[in-house]
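Participant: Predicted model and sequence below, questions to follow.
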Amino acid sequence: MLQSLRVWNFALLEEVAVEFGTGLNILTGETGAGKSILIDALGAILGQRISSDAIRSGCDALRVEAVFSCEGDAALAALLAEQEIEYEDELIILRKVARTGKGSILVNGSHVTLTFLKKLAPHLVDIHGQNENLALLREDAQRSLLEGGDEELQRLLAAYAEVYAGWKEKTRLRAERAEEIENIGERLDLLRWQEKEIAEAELNEGEDEELEAEIRRLSHSERLVENAGEASNLLSEDGEEGISVLSALSRITGALDEIARYDDGLSNAQTMIEEAYISLQEASYEVRDYLDAIDADPARLDRIQTRMDVIDRLKKKYGGSIVAVLERLTSVRSELECIDNYDTDMVQLDKDIAAFHERLEETAKSLTARRQAVGTVLSADIERELQGLGMPKARFRIVVTPEEKYTSRGADSLDMLFSANVGEAEKPIEKIASGGELSRIALAIKSIVAARDTGGTSMVFDEIDTGIGGRTAQMVAERIAFVAHYKQVLCITHLPQIACMADTHLYIAKSVKGESTVTQVEALSADERVREIARMASGDDVTEAALANAREMLAGAQQKKQVFQKKAKK
């Protein structure tokens, strides 16, 4: 429910604060006072694009702020949670548009985009105006109307959608497989060549690293022998240059043993020398074994380098590493197996498609039958509402016709047929309904939808009274008042028959302030309402008779509303 709307510097609205009540909120005022501007300001809150031309002359920016009470709206709460917007049953939306073209939108203090604001709008306000009437001509809107209030229809639609998705997926897979097999000859030759090339190489993971290390050793075998031999000689072989390291340590150990016979002062040094001797002796064995193992076989080096050339070529072609090459081999074999199983797969896909199609046909028939049943009941309800809106001879039918083509919504077409007068053939509403008739059809639908949808969305009726008067105006007024028993309604009107139904009556007046024109909005008291109804019925020359007539209209409206209250409680 819309609790309040504040507007700054929006066209004629310099600074306006409006508090709205539950039930029917009527907005009246003289032509040009700015009633539609207030609805445009609300439209800004709902994500409509606002031109900088709407900014009041002499101002740099406009602002609009709306406060909504949205208790128990789980879908709205989920939408806000996606944006991490804090929400406790109250929503404050602030929108600013600057003359430079820049703007900002805040929802409960969090910045959001215009796109997100448009997503919020359906949860907050349903505007019923000329554009919305035209939307009724679209098949998607007509289907939403038909399907929105029937749980069984919703269940069937969900079941159909699941089967349809499965059927489409299997059909897509079959088409892909068929397209693939048409050009499979060259592909098959390539895959078989790749499998042969990789498989014959008999690669092992990590093999390239081991071979690279061996190539380094074989390529430098002479230097390795030279240096290993020198290291071995220095460690353990006495020569012309002097004694070896181990021989020197042996002599040092003997000298220290002699010292230890008389003095243990070098016992620590003696221990370290003995440990060093043992370690170096072990090292000398390793150096000797390494020297003996060095292979300077040129033929071995050629074989390894040839092997590395094969590995490098495969790595360049299939991914840069032996792991990638082996993964490619697995992929190739999988694809070859898939091709080999083509006939089997196609037979299975054909069976799956046939099974899905059988279920699809059955589900679509059930869906169409339910739509026809719901359409019959809804048609009678809308026709009855139209007759109550001053169209006693109106006929209205929702026709659901089975079709051969399956779509995501079923296998049928939908038409809304209308005839306003006796003797006129029923035709689709988009071909024969006038603007006034379409407006009343939409109002009839709103009356029915409001009774079955008790959500918190507010409804706005803009220019609902265009081109009507007398008894029809009274009937329209009663339907709007009926809707207001289920939802908060905001209605701009020029007709006293509608205005007298108000629960909250707001008067919009235009005045001159200095050298500029401003618009103000005030809630009318009981006496002020009588005077405004009299003005709307009789013009500016309000007489006692006009006031008496206004009081009588208000009293009659109150009686009607009490009847609606009793109906709403049933």
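Facilitator: Arrived safely, thanks for sending.
Participant: From here on, just use CA atoms for contacts and neighbour counts.
Facilitator: OK.
Participant: Which strands and helices lie in contact with whatever helix or strand Glu385 lives in?
Facilitator: Per DSSP states H and E, Glu385 falls inside helix 342-387. Using 3 or more CA pairs under 8 Å, 6 or more residues apart in numbering; DSSP states H and E, the elements in contact with helix 342-387 are helix 139-147, helix 151-182, strand 395-407, strand 410-419, helix 435-452.
Participant: hold the first one in mind and look at this next one:
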Amino acid sequence: MLRGLEIRDMLIIDRLELAFQPGLNVLTGETGAGKSILLDSLGFVLGWRGRAELVRAGAAQGEVTAWFDLPAVHPARAVLEDAAFEPDDELILRRVNTTDGRKTAFVNDRRVSGELLRALSETLIELHGQHDDRGLLNPRGHRALLDAFAGLAPDIDATRQAWARLREARKAAEDAEARIAAVRAEEDYLRHAVAELDALAPEVGEEAALDSQRRLMQGAEKIRADIAKAADALGLQGAEAMLTDASRWLGGAADRTEGRLDEPLAAIERAMLELDTAQRGVEACLSALSFNPSDLEDCEERLFAIRALARKHDVLPDDLVKFADALRAKLDVLDSGVSDLSVLAGAVHTAEQTYDGLADALSAARKSAALQLDAAMASELAPLKMERAVFQTDVTAADPGPDGRDMVAFTVATNPGAPAGPLNKIASGGELSRFLLALKVCLSQAGAGGMTMIFDEIDRGVGGATAAAVGRRLADLAEGGQVLVVTHSPQVAALGSHHWRVEKRQEADATLSTVTPLVDADRIDEIARMLSGDTITDAARAAAKELMQG
């Protein structure tokens, strides 16, 4: 509920603060007094698109603040939570407009975007007037209004979930078909490449090993000759023979040297052991360097084959194994694709059946609710002096979507036998006002209300008993809630629970708009002015009292 509105330096308002109340709040005043400025200012702080230049002449900036009470289950709380706010029982919106057109918005003193203000406004305020395009007169919103009237939110949630599952199933099937089609287009290449890779069967690290082996074999002849000479120098014709002779000669003399040869003999024994190790290593190397000339050819042939295949597929030699696995995976998609497509097609069929069942049930519920809404509208139109008018809710087939496959449009015929047509094209100004009011009453009775409702001169073009009927409907609509009405009708103003008069005053060279709360005699005088004009007579006051007493 809107509890207050503070306006500073906006258009012809210098400073104004209003405290609104539950029930029917009425704003009256002469044409041009500034009533529309109040709505412009409220729309500004709610982020609505409106006038470009709002700052009062001579002021550096304009500012509007609005504060609301938020019950525990108010939908604005969800919007705030999505924006990382911790909702409180009070919501304060503030927006500043500078003379250069810059706009800055705040929610509970935290800077926010205009988009967040607009998202909050959708849960806080409903504005209705003869040129309303935010709800009742917008055909795109008629289905949502009918759904709210019928209380179909759970059914719609189920249908949306089924639609989401159907879309996911269809996308999975389409993606699988696309993958299979892409593989099928290169099937010949894949099978040839995999066969070629399987025939060669390269291994990770093999190219480096072959390259090392090839270089070793290429230099083996020269290396082997030097190593063979070293082997001879170490063998029985070289170092081994000399060490053996030295050991034998020293051993024969050791007994006569009083132990002086023990250490040299031990060193020679150790040297012979190391010499044996060296000999075995050299012999092993000679054995490794002994190869058949065809071995080099075989090594080079495989090395060059691996390198050529790597160049062909533009990968590193060590990545050929991984590349082959990737190609096999593509072929697996093709080979197993038929069975996968069958499973996915079954999932699509199941999802379609589920969605169709829910959409059919939703269509039936909407058609039933349409009849109920038409009957409720007929009951509401009669007291508004439109008993001959016909309101009809048309439910027709539409393309399937998350909210089902129905199109809903409100049509009216203002006289029996006259052709029906769109609500905003058939009805005149006064008739349109009453259609809108009756429709809003029906929707609110079905629990589709809950926000602060603002009616901007919705009683224009009607008077007398019809205006009184409009006032009673507005008063009924305000019970248990809050309705703000900008009106020129004394019959409507007389039924208000709270009354403000909007008027202009001249100060020096400036024209300013003020708003004054009215009670008792002041309120009688204002309603009398609305009845009789500038000159308020006793008869007008008496008529005003009679209107207020009902």
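Facilitator: Received it, and whenever you're ready, just let me know what you need. All values reported here derive from a predicted model rather than from experimental measurement.
Participant: what about the helix holding Glu385 of the first structure, how far off from the second structure?
Facilitator: Average distance, helix 342-387 of the first structure versus aligned residues of the second structure after superposition (mean CA distance after the TM-score superposition for the first structure): 2.6 Å.
Participant: relative to helix 151-182, how tilted is that helix?
Facilitator: 150 degrees (axes from the mean of the first three to the mean of the last three CA atoms, to 10 degrees).
Participant: Now do helix 342-387 of the first structure against helix 435-452, angle only.
Facilitator: Going by the same axes, to 10 degrees, helix 342-387 of the first structure is angled at 110 degrees with respect to helix 435-452.
Participant: What is the distance between helix 342-387 of the first structure and the centre of its chain?
Facilitator: Mean-position distance between helix 342-387 of the first structure and its chain equals 27 Å (CA atoms, centre = their mean, to the nearest Å).
Participant: what's whichever strand or helix holds Ile304 of the first structure packed up against?
Facilitator: Per DSSP H and E, Ile304 of the first structure falls inside helix 298-318. Contacts defined by 3+ CA pairs under 8 Å, 6+ apart place helix 298-318 of the first structure against helix 184-201, helix 207-219, helix 322-340.
Participant: same thing but 7 Å
Facilitator: On a contact count with 3 or more CA pairs under 7 Å, 6 or more residues apart in numbering; DSSP states H and E, helix 298-318 of the first structure meets helix 207-219, helix 322-340.
Participant: which ones are touching Ile441 of the first structure?
Facilitator: Under the criterion of CA atoms under 7 Å, 6 or more residues apart in numbering, the contact partners of Ile441 of the first structure comprise Leu386.
Participant: The second structure: which residue goes with that one?
Facilitator: When the second structure is aligned by TM-score structural alignment, Ile441 of the first structure is paired with Phe435.
Participant: Skipping its backbone neighbours, what lies nearest the counterpart of Ala370 of the second structure in the first structure in space?
Facilitator: Using TM-score structural alignment, the partner of Ala370 of the second structure in the first structure is Gly375. Nearest non-adjacent residue to Gly375 of the first structure, counting by CA to CA, 6 or more residues apart in numbering: Ile398, 5.3 Å away.
Participant: any idea what the one you found aligns with in the second structure?
Facilitator: Match for Ile398 of the first structure (TM-score structural alignment): Thr393.
Participant: Let me know whether its match touches Ala370 as I believe.
Facilitator: Yes - counting by CA atoms under 7 Å, Thr393 of the second structure touches Ala370, with 5.4 Å between them.
Participant: Need the counterpart of Gly533 of the second structure in the first structure.
Facilitator: Using TM-score structural alignment, Gly533 of the second structure pairs with Gly539 in the first structure.
Participant: who touches the spatially closest residue to Ile180 of the second structure that is not a sequence neighbour in this structure?
Facilitator: With sequence-adjacent residues excluded and distances taken as CA to CA, 6+ apart, Ile180 of the second structure is closest to Leu334, at 5.6 Å. Counting by CA under 7 Å, 6+ apart, Leu334 of the second structure touches 180, 183-184.
Participant: Among those, the buried ones, what's the ChimeraX command?
Facilitator: Here is the ChimeraX selection string for the buried members of those, based on 16 or more other CA atoms under 10 Å:
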select :180,183,184
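Participant: For the contacts of Leu334 of the second structure, which ones persist in the first structure?
Facilitator: Mapping the contacts of Leu334 of the second structure onto the first structure (both residues aligned by TM-score structural alignment, their matches' CA atoms under 7 Å) leaves no pair still in contact.
Participant: With distance to Asn25 of the second structure as extra columns, can I get the contacts of Leu334 of the second structure in CSV?
Facilitator: CSV is the format used below for these (distance: CA to CA, whole Å):
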residue, distance to Asn25 of the second structure
Ile180, 67
Val183, 70
Arg184, 72
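Participant: What sits closest to Gln497 of the first structure if chain neighbours are left out?
Facilitator: Gln474 (5.4 Å).
Participant: how about that neighbour, what's its match in the second structure?
Facilitator: Using TM-score structural alignment as the criterion, Gln474 of the first structure maps onto Ala468 of the second structure.
Participant: correct me, but its match touches Gln491?
Facilitator: Yes - using CA under 7 Å, Ala468 of the second structure is in contact with Gln491, at 5.0 Å.
Participant: So those two - more neighbours on which side?
Facilitator: Gln491 (27 against 24; other CA atoms under 10 Å).
Participant: So the residue nearest to Gln497 of the first structure versus Leu256 of the first structure, what's the distance?
Facilitator: 129 Å (CA to CA, to the nearest Å).
Participant: again, but for Glu275 of the first structure
Facilitator: Distance, Glu275 of the first structure to Leu256 of the first structure, by CA to CA: 14 Å.
Participant: Name the residue in the two with the higher neighbour count.
Facilitator: Per other CA under 10 Å, whichever of Glu275 of the first structure and Leu256 has more neighbours is Leu256, with 19 against 12.
Participant: isn't there a strand covering the more buried one?
Facilitator: No - applying DSSP: H, G, I helix; E, B strand; the rest coil, one finds Leu256 of the first structure to be helix, outside a strand.
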